[in-house]
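Enquirer: Could you look at this predicted model? Sequence included:
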Amino acid sequence: MKSARSRRLVRVAAPLAALAALGAVALVTATSANAATLFSDTFEDGNADGWSKSGGTWAVGTDGSRVYTQSNSGSELARVFAGQTSWTDYAAQARVKPLAFGAATRYVGVAARSGSSSSFDRLVLTDANRVELQAVRSGTVTVIGSAALTVSTGTWYTLRIEAQGSALRGYVNGTLVASGSGSQASQGRIVLQTFHASASFDDVLVETLGTTTPTSAALTTTRPATTTVGPTSAAPTTSRAPVTSAAPTSSTPANTLIVATNGNDANAGTLSAPLATLGRAVTLATAGTTIALRAGTYQFSANVQIYKDGTSANPYTITSYNGEKVILDGENLPYTPAATGGSIPNADRGLLHIEADYWRVRNVEIVHAPYAIFCRDCNNNIFDRLTTRDNYESGLQIQGAASNNQVLNLDSYGNRDPRKNGESADGLAIKEGSGTGNVVRGARLWNNSDDGFDAWLFTSPILIESSAAWGNGFNRWSLPNYVGDGNGFKMGGGDPDPPANHTIRNSFAFDNAVGGFIDNGNPGTVTVAFNTAFRNGDGGFKFGSSTSVLTNNLALTNGAGVTLGSSSASGNSWNIKSSWSTADVASTDTSVITGARNSDGSIRPSSFLRPVAYPNLGAQI
C-alpha cells in the first residue's frame, strides 16, 4: 500500500567517527543477491482478493491464522491463480496442508509460470508419499525429479518452486528435494492446486531470483504449524520450523556502496575507496543499491532521514559487510534523552528515520538513540537480524500507514524512556496506525522499560510468531515515578480501544513484571495459539476484553490465573488439567533461548518449557 505522503529528498547525518575496518565481502540473501517480493498473501485480511478460481470449493477460513482452503476432495482439478502473466523467472512459495485425499491419483501443490491452463512448472505432494517436481507442457507431465516423503494429512509443509530459464528447483521445508531442467515454460502466474484432494494454503510468497542458489536451511517465511484440539485431548505432533535469515555469501551485489570508519565521503564508495558516512551513502544511493558498512563503531551527531522509495524489483539495502560487527551509536544525537515530560520531533525520532518503501536493513546494531529505527508511513520494508539496545525510546517502532513490513530475528533489549518515566519504551512497537501484511518472526524482546511488544492503536492484523519476550517492565535504571507496564506481548489497546484481529503463535512470554500475553482492552478477535506464559507477575493470558480464540497454549506458575471474558479457549493447559507445575515440563533452563543465536540468525532450539506428556502444547523453539 502506497501512502499519500509527499516525497522529499533524503537528508543525511553528520560524519561518522573513524575506527578500524575488517572483512572481505558483502552480505547478501541466500536466495538472491537482490531478491524482491512480487506478491504475497497471508489471508489475514479475511479475503482472497487478487485470486481467480477454476474448480473446487475455495474459501478463506481459520486454522490458527487465516488460511485459503479448497474443501472439496472430490474435485478432479481445483485451482486458484494470482499474479501477472508477464512474470518469467521467479520463486513461488506457500505453506500447504493436505486435508484429505479422494479417489485415483491425488496430489496438492504449487505451480509457477502458468501461461495457460495446461502449461506450467509444478511442485506437488502426492498421496503415494512422494514429492515431485514437474514440468507440464500442453497437458503432458514430465517428472523432473522426485523424492520419498511421508505426506500426512493435517500437517503443514512449506513448498517452494524456483523456475529460472529451463532450470527448476523444488524445496520442502527449506530442503532441496529435486532439481533439473526441461523445455522452458512460458511466462505466467502462480497457481495453488489440488487434484482429487482437499487442502489449506497460507503464507504465499513470490519473489524474483538472482544468481545465488538457496541453502538447505529453513526459509524465512516458514511458519509454525498449528492444530486445534479438544479440551481433554493430547495435542497431535506437528512441526515447528525455525525462523532463519539469509547467511552471508562470498559475492557482492554489483550496485554496492562501501562505507568504512577510515573512509572519505569524497571517495567513490568502492572497497578500495570507501565512503566515511552512512548519510553520504544514502544520498548517493539509487534504487537497487546495497550500502555495506565495514566493521566498527559509527558515532552520529545528526540522524539519517530517509524519504526516497525503492521498488519491489530494486529495493535499497543497508547491511554490514560480510557479517562484520557494525555498531551505529546515537549517544550524541539530540533528545538522548529528551527532558522528562518532553517530546521528540518527528524527524528526530530514530537514528534511522524512515518514511519510505522497499528498504532492507540487515545485520547492524543500533544503540543509544531516541528510537533506534522509527519507520512512519512505510511499506514493504524488511528489518533482518538487527540488535537495537539501550536506546532512549523503543528499539524499533513502525507507525502510521504501514503495510507489508517484516521484522525478522530482532534482538531488542534495555530500551527505556526517561522522558515518560518508562511508560513508552518497548522492544518492538507496531502502533498508532494501520496497514495489512505486517509480520514479526523470530524476535527476542527483553528487559525493556515498558513492554516487549506493543500494538497500541494499530487497527490492522499483525502476525507474530516464534518469538520471545521476558524481563520487561522492571525499573533497571532507577527512573523516578516509574510507570512501565511490564507485559510480554501487548496485543492492542487504545483510548478508546479499537478492535484489531492480531495473531500470535508459537511464542514465549516469561518473567515479565505483569502480564504475559494480553489484549489490553482490544475488543477484537486475537488468535492466540501454541504460546507459553511462564512466571509472569500477573496473568499469563489476559483476554477478558476481546472475543479472542485461545488454543494449545500453556500457562505455568504465573502470578494470577487466565482471564477470558468472552474469549473462547480449547486444548489449552487449563482445559486439559487444573494443576500444572515445573515438573510437567522438560526444562526451565532459559540459557539457550536467551543465549547466542544460530549463525543463520534463528533462535537455537531447546527443550525449554516443553510439556513432557503433551508434545504439541505451548511454544517450541
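Expert: Good, I have the coordinates. What you are looking at is a predicted structure, and each value in this text was computed from that prediction instead of being measured.

Enquirer: CA atoms for contacts and neighbours, from now on please.
Expert: Will do.

Enquirer: Residue 479 reaches residue 422, doesn't it?
Expert: Yes. Counting by CA atoms under 8 Å, residue 479 does reach residue 422; the two are 7.1 Å apart.

Enquirer: what about those two, which has more around it?
Expert: A direct count of neighbours by other CA atoms under 10 Å for residue 479 and residue 422 places residue 422 higher, at 31 against 17.

Enquirer: and the more buried one, what helix or strand is that in?
Expert: Residue 422 is part of no helix or strand, with elements assigned from DSSP states H and E.

Enquirer: so it touches residue 483, yeah?
Expert: Yes. If you go by CA under 8 Å, residue 422 and residue 483 touch, sitting 5.7 Å apart.

Enquirer: Now list whatever residues contact both of the two.
Expert: Shared contacts of residue 422 and residue 483, defined by CA atoms under 8 Å, 6 or more residues apart in numbering, comprise residue 450.

Enquirer: longest helix of the chain?
Expert: helix 278-284 (DSSP state H).

Enquirer: what sits up against the helix or strand that that one is followed by?
Expert: Counting by DSSP H and E, the element after helix 278-284 in chain order, helix or strand, is strand 290-293. Contacts to strand 290-293, defined as CA under 8 Å, 6+ apart, come from residues 26-27, 253, 255-260, 278, 281-282, 285, 316-321, 326.

Enquirer: mind redoing it with 6 Å?
Expert: Here strand 290-293 makes contact (CA atoms under 6 Å, 6 or more residues apart in numbering) with 256, 257, 258, 259, 260, 317, 318, 319, 320, 321.

Enquirer: Presented hereafter is structure B, for comparison with structure A:
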Amino acid sequence: MARILPGATSALVLIATLAHACGAAEYVIAPDGDDAHTGTLAQPFASVTRAQAAAAPGDTVLIRGGTYHVREEQIARKVGIFAHVFTLDKSGTQAAPINYVAYHDEQPVFDFAQVRAEGLRIIAFHVSGSWLRFKGFAVTGVQVTIKTHTQSECFENLGSDNIYENLAMHDGQAIGLYLVGGSDNLILNCDAYRNHDHVSEDGSGGNTDGFGCHPRSGSTGNVFRGCRAWFNSDDGYDCITACEAVVFDHCWAMDNGYSTSFTGLGDGNGFKAGGWARTPTARLPRPMPRHTVRFCLAVHNRASGFYANHHLQGGDWLGNSAYRNGNDYNMLERVNDADGEHFDLNVPGAGHVLKNNLGYKGGRELTNLDAAHSEVAANSFDLGLTITDADFISVDEAQLVQPRKADGSLPDVTFMHLAPGSQFIDRGVEIGFPFAGKHPDVGCFESR
C-alpha cells in the first residue's frame, strides 16, 4: 500500500461547497474582459486587481483560461526597491476565505514578460492578506532588470493560513514562490521549473530558486507538500535565512543548478534545508529552527540533493531518495562559535536524524555527517548493501516531469520504486507513518 499524502486531495473542495451553501458571490476575470464590467461570466473583469476590489470574505474569483499579458502600467505600487504588480492585501476569514481559482478545467496563464520596471525587483503577486486560496493557474515570464545582486518573485507571501495549490511558476527569471512571513501556509502540488535570472551578476542565476522559504521569527507551521522543482538556476528549495522550522513533505527536486542544456549555473542543491553560514553568532535565530524533509526525492542536482547548508541545528531527514546528485546527502555544519570570531568555519553536522534514506549513484552518497552525535538508522549508506539498477523498477528520470494527475497530485511513476525482491523492502525502521509489510521500506516510495 502506498503512503497517503496528507492534504493531497483538493484543499478547496470543502471551501467551495461551504461558499455556495452560504450564498457567497462569484466574480469572473478573463483575458478579453474589462474592468468596467460587472465581473459576471457574461461581462468579466480584466484584472486580478479589480476582482480583489470587488471580493469579500467567502467570495470566489474565477479565472478564465487563456493568456493574460500583464502590462507595466498594471503595477499596483512601487515600494522602495520593489514593484508589486498585483497586491493581494484583502483577507478572508477562517470560515470564509477568498478564493482565486481557475474556472473549471481551463488553464489561465499570467505572462509578465512585458513588465520591465527598471531598477526594481519585480514581485508578480505580492500576498500580504491571510485566509486566501490560489489554485490552478500559471505564472510565467517574470523579469529581472537589475544587473547587480537582486531577485524577482512570482509569488511573495507574508500572510497566514494561505493555500497555494496546483500553481506553475515557469520559464521566467524569478523565484517561483518566496515565503518571508506568515504562519500555517500550505504550498500544495505546485511546480517551479526552468527559471533562470540571466541578467544580474553576469547571468549566473545564483538567486533563482524554485521555492524559497525564509519565515521570520514567529512565522511557524509552513509546509510544502507534493511540489516539484526542476531546472531552476540556483536551488530547488531554499531555507537559507529561515528563522522558523519548515516541513518539506513528498516533494521532488531535479536538475537544479543547470540550464536546460546542462550548463552549470547557480548553487544547484535540491533541498537546501538550513543556512546562516556567515551570520555572526549574536545575530542567529534563537532557537535555531529544525527543518524536516520527509519522503522527498532529489535527482541530478548539481551540488547536493539534500543539504544542511552549514546549519547550526540538526534536521530530520526521513524516508528520502537521492539519485545522481553531486552529493546525495551533505550534512555540513558551521562552527558554533561563542566568541563570534570563527563562525565561518565548517565541521561535520551533528544532531541530525537520518532514517530510511536511500542514495544511489551520487558523486558521494553521504558527506559531512558527525554520525557519533546524530541518530542514524536503516539508510542505504549504513546498511552495508550494494545497490544496483535491479533494485528498482525503473531509473528513467524523464518520468518525473510528466503531467500531474487530474486532481493535481504528483504523476504515477515507477522511477526508484523498489522492484519486487529488492533488498530495501522492509529494511527500514518505524518513523511514525503508515507502511506496508512488516517494516517500512527504505526510500521515498513505499512498495505496494
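Expert: Arrived safely, thanks for sending. Owing to the predicted nature of the structure, the values given are computational and were not obtained by experimental measurement.

Enquirer: what TM-score comes out when they're superposed?
Expert: Laid over one another, the chains give 0.78 as their TM-score (TM-score structural alignment, normalised by the length of the second structure), with 371 aligned residues with a CA RMSD of 2.4 Å.

Enquirer: now, which of the contacts of strand 290-293 of the first structure sits nearest residue 303 of the first structure?
Expert: residue 318 (14.7 Å; CA to CA).

Enquirer: Just give me the neighbour total for that closest one.
Expert: 23.

Enquirer: what does it align to in the second structure?
Expert: Applying TM-score structural alignment, one finds that residue 318 of the first structure aligns to residue 100 in the second structure.

Enquirer: next one: residue 610 of the first structure
Expert: Alignment note: residue 610 of the first structure maps to residue 417 in the second structure; criterion TM-score structural alignment.

Enquirer: repeat for residue 575 of the first structure
Expert: Taking TM-score structural alignment for the superposition, residue 575 of the first structure sits opposite residue 382 in the second structure.

Enquirer: quick one: which helix or strand includes its match?
Expert: Using DSSP H and E, no helix or strand contains residue 382 of the second structure.

Enquirer: give me the number of residues near it?
Expert: Neighbour count for residue 382 of the second structure, taken as other CA under 10 Å: 13.

Enquirer: now swap in the one 5 residues further on and tell me
Expert: Residue 387 of the second structure sits with 17 neighbouring residues when counted by other CA under 10 Å.

Enquirer: Skipping adjacent residues, who's closest to it in space?
Expert: In space, residue 387 of the second structure comes closest to residue 360 once its chain neighbours are excluded; the distance is 7.0 Å by CA to CA, 6 or more residues apart in numbering.

Enquirer: State the distance from that neighbour to residue 2 of the second structure.
Expert: To residue 2 of the second structure, residue 360 of the second structure is 22 Å away according to CA to CA, to the nearest Å.

Enquirer: Residue 99 of the second structure now?
Expert: 31 Å.

Enquirer: more crowded one of the two?
Expert: Using other CA under 10 Å as the criterion, residue 99 of the second structure and residue 2 rank with residue 99 on top: 28 against 11.

Enquirer: so what's residue 239 of the second structure up against?
Expert: Under the criterion of CA under 6 Å, 6+ apart, the neighbours of residue 239 of the second structure are 213, 214, 273, 274.

Enquirer: nearest spatial neighbour of the equivalent of the first one over in the first structure, skipping sequence neighbours?
Expert: It stands for residue 213 of the second structure. Under the alignment (TM-score structural alignment), residue 213 of the second structure maps onto residue 430 of the first structure. Distances taken as CA to CA, 6+ apart put residue 398 closest to residue 430 of the first structure, at 4.7 Å, once the chain neighbours are dropped.

Enquirer: Please tell me I have it right and that neighbour contacts residue 372.
Expert: No. Using CA atoms under 6 Å, residue 398 of the first structure is not in contact with residue 372; the gap is 11.3 Å.

Enquirer: The two: which has the busier surroundings?
Expert: Counting neighbours by other CA under 10 Å for residue 398 of the first structure and for residue 372 shows that residue 372 has the greater number, 32 against 27.

Enquirer: Strands of the stretch 251-400 of the second structure, residue ranges please.
Expert: Ranges of strands in the stretch 251-400 of the second structure, per DSSP state E, counting those that start in this stretch, are 252-254, 271-272, 292-294, 297-299, 304-307, 316-318, 321-323, 327-330, 333-334, 346-347, 353-355, 358-360, 364-367, 375-377.

Enquirer: Which SSE is immediately downstream of the lengthiest helix in the second structure?
Expert: Across the second structure, the longest stretch assigned as helix under DSSP H is helix 13-21. Going down the chain from helix 13-21 of the second structure, the next helix or strand is strand 26-29, by DSSP H and E.

Enquirer: With the first structure overlaid, how far apart is that next one on average?
Expert: By mean CA distance after the TM-score superposition for the first structure, the fitted strand 26-29 of the second structure averages 0.7 Å away from its aligned residues in the first structure.

Enquirer: From the chain's centroid, how far away is that strand?
Expert: 28 Å (CA atoms, centre = their mean, to the nearest Å).

Enquirer: Then stretch 104-122 of the second structure?
Expert: Distance, centroid of stretch 104-122 of the second structure to centroid of chain: 19 Å (CA atoms, centre = their mean).

Enquirer: Could you give the number of residues near residue 264 of the second structure?
Expert: Residue 264 of the second structure: 18 surrounding residues under other CA under 10 Å.

Enquirer: Same check on residue 366 of the first structure?
Expert: A count of nearby residues for residue 366 of the first structure, using other CA under 10 Å, gives 28.

Enquirer: now residue 198 of the first structure
Expert: Counted with other CA under 10 Å, residues neighbouring residue 198 of the first structure total 28.

Enquirer: In three-state terms, label it for me.
Expert: strand (DSSP: H, G, I helix; E, B strand; the rest coil).

Enquirer: Quick one: map it onto the second structure.
Expert: Aligned by TM-score structural alignment, residue 198 of the first structure pairs with nothing in the second structure.

Enquirer: Test my guess that residue 401 of the first structure contacts residue 377.
Expert: Yes. The pair residue 401 of the first structure / residue 377 is scored as a contact, 4.4 Å apart, by CA under 6 Å.

Enquirer: Which parts of the stretch 51-200 of the first structure are strands?
Expert: 52-54, 58-63, 65-70, 78-82, 90-101, 107-116, 119-126, 130-137, 140-148, 157-164, 167-172, 175-181, 189-195, 197-208.

Enquirer: Take those and lay them out in a markdown table including distance to residue 454 of the first structure.
Expert: As requested, the strands of the stretch 51-200 of the first structure are arranged in a markdown table below (distance: least, CA to CA, whole Å):
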| stretch | distance to residue 454 of the first structure |
| --- | --- |
| strand 52-54 | 36 |
| strand 58-63 | 24 |
| strand 65-70 | 20 |
| strand 78-82 | 33 |
| strand 90-101 | 27 |
| strand 107-116 | 35 |
| strand 119-126 | 39 |
| strand 130-137 | 41 |
| strand 140-148 | 44 |
| strand 157-164 | 29 |
| strand 167-172 | 34 |
| strand 175-181 | 34 |
| strand 189-195 | 35 |
| strand 197-208 | 23 |
